[in-house]
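>>> sequence and computational prediction follow.
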Amino acid sequence: MNRGELIKVLSEKYNLDPQFAADFVIHFFDSIKQALNDGGRVELRGFGSFAVKNYESYTGRNPKTGIQVEVKPKKLPFFRPGRDLKEYLNRK
């Protein structure tokens, strides 16, 4: 499911104006991104939690040429699924 499909499902299920549903979905994801950018953690009970992991710089190697390169420090998003989501996916 992509963002457009999510907007369509929300607008049909709850009889919402498609533009309102689109604004809601966009604002929802923007709020998550902003919280993570501010160094916070986002937890959606029953679904999972989002956090940011900070990676220091390190010396890597270009696999094609074998030349060593310096990899800059970076932040990457990390998702940890909640117990309810795992149980839902693994039910029989």
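Received the coordinates, thanks.
>>> going forward, measure contacts and count neighbours with C-alpha atoms only.
Will do.
>>> check contacts around the residue nearest to P81 when sequence neighbours are not counted.
The spatially closest residue to P81, leaving aside those adjacent along the chain, is G48, at 4.1 Å (CA to CA, 6 or more residues apart in numbering). Counting by CA atoms under 8 Å, 6 or more residues apart in numbering, G48 touches 79-83, 85.
>>> closest one of those residues to N15?
L85 (26.4 Å; CA to CA).
>>> quick one: that closest one from A35, how far?
According to CA to CA, to the nearest Å, L85 and A35 sit 22 Å apart.
>>> now do L76
14 Å.
>>> then this one, side by side with the first:
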Amino acid sequence: MTKADIIESVYEKVGFSKKEAAEIVEMVFDTIKETLERGEKIKISGFGNFIVRDKKSRVGRNPQTGEEIEISARRVLTFRPSQVLKNALNGGPTGPEVEDEDDDDDADEGDEA
């Protein structure tokens, strides 16, 4: 699915003009980008969490030569789907009786290699 497909879907389902639908979709994506750039977590109930993590620099190897190189420190974006989304993808229950277990799950944001 592309951004154009999302705009088309908003246009068809909400009834705004295509221009208005495009502006709304752009505003949502801009808000998400700005929030992530600040390093903040985005939590969308029933969908999942977007988390920005800082990775330290580390030593890696060139697989062809075996030469050691330093991999620079960087920020990475991770997505953790909610239980509701996981169930929807796997044919499980998706209604209100399914709790979103990732909502307050801050304990495992540690460094991963």
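That came in fine, so what should we check first? The structure displayed is predicted, hence computed values, not measured ones.
>>> TM value for the aligned chains?
TM-score of the superposed chains, computed with TM-score structural alignment, normalised by the length of the first structure, equals 0.91; 92 aligned residues with a CA RMSD of 1.2 Å.
>>> list the helices and strands the helix or strand harbouring T78 of the second structure packs on?
Applying DSSP states H and E as the criterion places T78 of the second structure in strand 74-81. With contacts taken as 3 or more CA pairs under 8 Å, 6 or more residues apart in numbering; DSSP states H and E, strand 74-81 of the second structure sits against strand 48-55.
>>> mean distance of the strand it packs on to its aligned residues in the first structure, please.
Aligned to the first structure and superposed, strand 48-55 of the second structure gives a mean residue distance of 0.7 Å (mean CA distance after the TM-score superposition for the first structure).
>>> next SSE after that strand?
Next along the chain after strand 48-55 of the second structure, with elements defined by DSSP H and E, is strand 58-61.
>>> what stretch of the first structure does that next one fall on?
Aligning strand 58-61 of the second structure against the first structure (TM-score structural alignment) gives residues 58-61.
>>> what's that stretch in contact with?
67-73.
>>> over to stretch 12-23 of the first structure?
4, 7-8, 10-11.
>>> can you redo those as CSV with neighbour count?
CSV is the format used below for the contacts of stretch 12-23 of the first structure (neighbours: other CA atoms under 10 Å):
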residue, neighbour count
G4, 11
I7, 22
K8, 16
L10, 18
S11, 17
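>>> thanks again, I'm all set now.
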